[in-house]
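K.L.:
Sharing a sequence plus its predicted fold:
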Amino acid sequence: MKTGMFLTPIHRMGRTYLDMYRMIENVIIELDSLGYEEVFLGEHFTAKPEPVSNPLQFFTGLIHRTKSIKFATGVINLPHHHPARVAADVAMFDHMSQGRFLFGIGTGGLPSDFELFGTMESPRGEMMLESLRMIQGIWSQDPPYVFNGKFWNFQVKDTVMSDLDLGLMHKPFQSPHPPIVVSSMMPDSGLAGLAGENGWGFISANFVSTAILKTHIDSYNKGAEKSGRNPNPKDWRVVRTILVTETDREAEEYFENSQNNITAYYQFLYTQMSRMGMTILFQPDITHPNPNLSLKQSMDEMVIAGSPETVIGKIQKLKERIGDFGGLLLAYHDRDDNPKLWENSFRLFKNNVLPQLD
């Protein structure tokens, strides 16, 4: 089973940008030293607790500070970028990292980013697909380039000097291109269906209930069947908040402190999603939502904590409920509430939990 971390990331409010950037750097370097395989990093322009506006730029400074961990965008929101710029930047990073890269793409999820880029009412799904077709077109051919679509039109045709390699755009290090991955938090996700249809990787967010996870794999399987593909559970990654402690009591003591970072994280998300009218994400039963659902009840669905034996049992029960999946990613949380506890959790998960899940 693949493992790594998905960093939206959501930090506790009040931190400086530099502090947040250092926290992200440190956790990625630590995960690499422990043998974790991949790290996804989000892209947000208008949310201070989610401070990374350019994950590729951020990752560049970590290429030579890590040994083997793969860097993944989680995700580049294609409607907010020119396709040629994304094609060039991704290809460049793929070479710089020598193929340690996964190309996570999406439509965006932050309303204030939609407002910033004027895409609030735009067909962002169509925009993503058109952009991806153009990006793959650039990577699959030599100039001249001529691309005409509904949302973008561009060309490099009249200024090409083939003998001098002028007019030529980057192709990625990986052939034909880095693996494509999409993610979603919505029930009955259309992106999950597209992933199955196209053979892309798919990631289910950590701040959704088990019931929504089940709709994701169902949508993925339907998409695969639509295109005549055999659904491959190894292409599905599930993100979960996981805290592994030496004993169950140690985990209980962590949550008894109401100021712990995990509870603060989910309180922030619950407030945000309530204002966006999206509390369905937290409902254990999405067909009969509980209007009085508490934060603790929501967290019981999304947080896996305890001793290695307890965590193994909870993950196995999760697989029984939703089906098999090929990747389990840790959700990022600030660790300064108990650094030693978190450091030990990463080790216990990698060495004591993960080997028992294969």
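P.N.:
Structure's in. What do you need? Numbering: from 1, shown residues only.

K.L.:
going forward, measure contacts between C-alpha atoms and count neighbours the same way
P.N.:
OK.

K.L.:
Now tell me what touches the lengthiest strand in the chain from outside.
P.N.:
For the chain, the strand with the greatest residue count under DSSP state E is strand 236-244. Contacts made with strand 236-244 from outside it, assessed by C-alpha atoms under 8 Å, 6 or more residues apart in numbering, are listed as 5-6, 201-207, 217, 251, 302-308, 311, 325-332, 342, 344-346, 348-349.

K.L.:
Got a ChimeraX select line for the buried ones in those residues?
P.N.:
If you want just the buried ones from those in ChimeraX, going by 16 or more other C-alpha atoms under 10 Å, the selection is:
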select :5,6,201,202,203,204,205,206,207,217,251,302,303,304,305,306,307,308,311,325,326,327,328,329,330,331,332,342,345,346,348,349
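
K.L.:
Could you pick out which of the contacts of strand 236-244 are located in helices?
P.N.:
For the contacts of strand 236-244, the ones inside helices are 217, 251, 302, 308, 311, 342, 344-346, 348, with DSSP state H as the criterion.

K.L.:
Pasting the second one now:
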Amino acid sequence: MSINVVPTRVVKTHWEAMEEGASRTGRTPDRSTWRIARDVYVAETTEQARKEALEGVLARDFQEYFLPLFADRKLTSLAKADPDMPDSDLTAEYLMDNIWIVGIPDDVADQLRQLYQDVGGFGVLLAMGHEWEPREAWVNSMTLLAHEVMPKLADLS
């Protein structure tokens, strides 16, 4: 499983490590068993999706937990698409634009398809949940993901 807090460049290295480990043991890895976790938030408009992601528990959890934890452990480079970017640029807005999957159903489907293509395919998307507050917004997001986004990606399985 690949964790939700790293950009695609890091996720790709996870599969490379799987292939290397499998090769050493004479096994063939199966991409259909690879699970990739991502923070996914879907809304009816792009503006609404971005606002709710940045003003809600998703941004809060990263700003108050993940980013300080990474900084304390000297691991901020893991969350950077460009490892040379300054730590001060590692913000919720940056994460939303580079790691999280946020937007309207069509845009979210496009972002997930791009992730799939960039890493060479995977079996399962694990859409992360963050306390589901406000509950109605998160239920709506997951409903849109299930009913409007995932059918657009059926050809990937």
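P.N.:
Structure received. All of these numbers come straight from a predicted model, not from anything done at the bench.

K.L.:
Need the TM-score from the superposition.
P.N.:
Taking TM-score structural alignment, normalised by the length of structure 2 as the basis, the two superposed chains have a TM-score of 0.87; 151 aligned residues with a C-alpha RMSD of 1.6 Å.

K.L.:
I'd like the distance from the longest strand of structure 1 to the chain centre, please.
P.N.:
Its chain's average C-alpha position is 11 Å from that of strand 236-244 of structure 1, according to C-alpha atoms, centre = their mean, to the nearest Å.

K.L.:
Which parts of structure 2 are strands?
P.N.:
Counting by DSSP E, structure 2 has these strands, from start to end: 35-42, 101-103, 124-128.

K.L.:
For these, could you give me a markdown table that also reports distance to Ala154 of structure 2?
P.N.:
Putting those into a markdown table (distance: least, C-alpha to C-alpha, whole Å) gives the following:
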| stretch | distance to Ala154 of structure 2 |
| --- | --- |
| strand 35-42 | 16 |
| strand 101-103 | 18 |
| strand 124-128 | 12 |
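
K.L.:
Looking at these, spot the one closest to Leu78 of structure 2.
P.N.:
strand 35-42 (14.7 Å; C-alpha to C-alpha).

K.L.:
average offset between that closest one and structure 1?
P.N.:
Average distance between strand 35-42 of structure 2 and its aligned residues in structure 1, after superposition and using mean C-alpha distance after the TM-score superposition for structure 1, equals 0.5 Å.

K.L.:
out of everything not next to it in sequence, what's closest to the residue most central in space within structure 2?
P.N.:
Centrality entry for structure 2: nearest residue to the mean C-alpha point is Arg38, 2.6 Å, by C-alpha atoms, centre = their mean. Across the structure, with C-alpha to C-alpha, 6 or more residues apart in numbering as the measure, the residue nearest Arg38 of structure 2 apart from its sequence neighbours is Asn4 (4.4 Å).

K.L.:
Give the equivalent position in structure 1 for the one you found.
P.N.:
Under the alignment defined by TM-score structural alignment, Asn4 of structure 2 is paired with Asn206 of structure 1.

K.L.:
correct me, but its match touches Ala331?
P.N.:
Yes - contact between Asn206 of structure 1 and Ala331 holds when scored by C-alpha atoms under 8 Å: they sit 6.5 Å apart.

K.L.:
Just give me the match in structure 2 for Asp218 of structure 1.
P.N.:
Using TM-score structural alignment, Asp218 of structure 1 sits opposite Glu16 in structure 2.

K.L.:
how much space between its match and Ser23 of structure 2?
P.N.:
Look at Glu16 of structure 2 and Ser23 of structure 2: by C-alpha to C-alpha, to the nearest Å, they are 11 Å apart.

K.L.:
same question, Thr76 of structure 2
P.N.:
Spatial separation of Thr76 of structure 2 from Ser23 of structure 2 under the definition C-alpha to C-alpha is 30 Å.

K.L.:
Give me the more crowded residue out of those two.
P.N.:
With neighbours defined as other C-alpha atoms under 10 Å, Thr76 of structure 2 and Ser23 compare such that Thr76 has more, 20 against 12.

K.L.:
Can you name the residues that contact the counterpart of that one in structure 1?
P.N.:
Here Thr76 of structure 2 is matched to Thr279 in structure 1, going by TM-score structural alignment. Residues counted as contacts of Thr279 of structure 1 (C-alpha under 8 Å, 6+ apart) are 270, 273.

K.L.:
contacting residues around the match of Asn4 of structure 2?
P.N.:
If a contact means C-alpha under 8 Å, 6+ apart, then Asn206 of structure 1 has 238-241, 302, 331 as its contacts.

K.L.:
Go again with 10 Å.
P.N.:
Counting by C-alpha atoms under 10 Å, 6 or more residues apart in numbering, Asn206 of structure 1 touches 6, 184-185, 213, 238-242, 301-303, 329-332.
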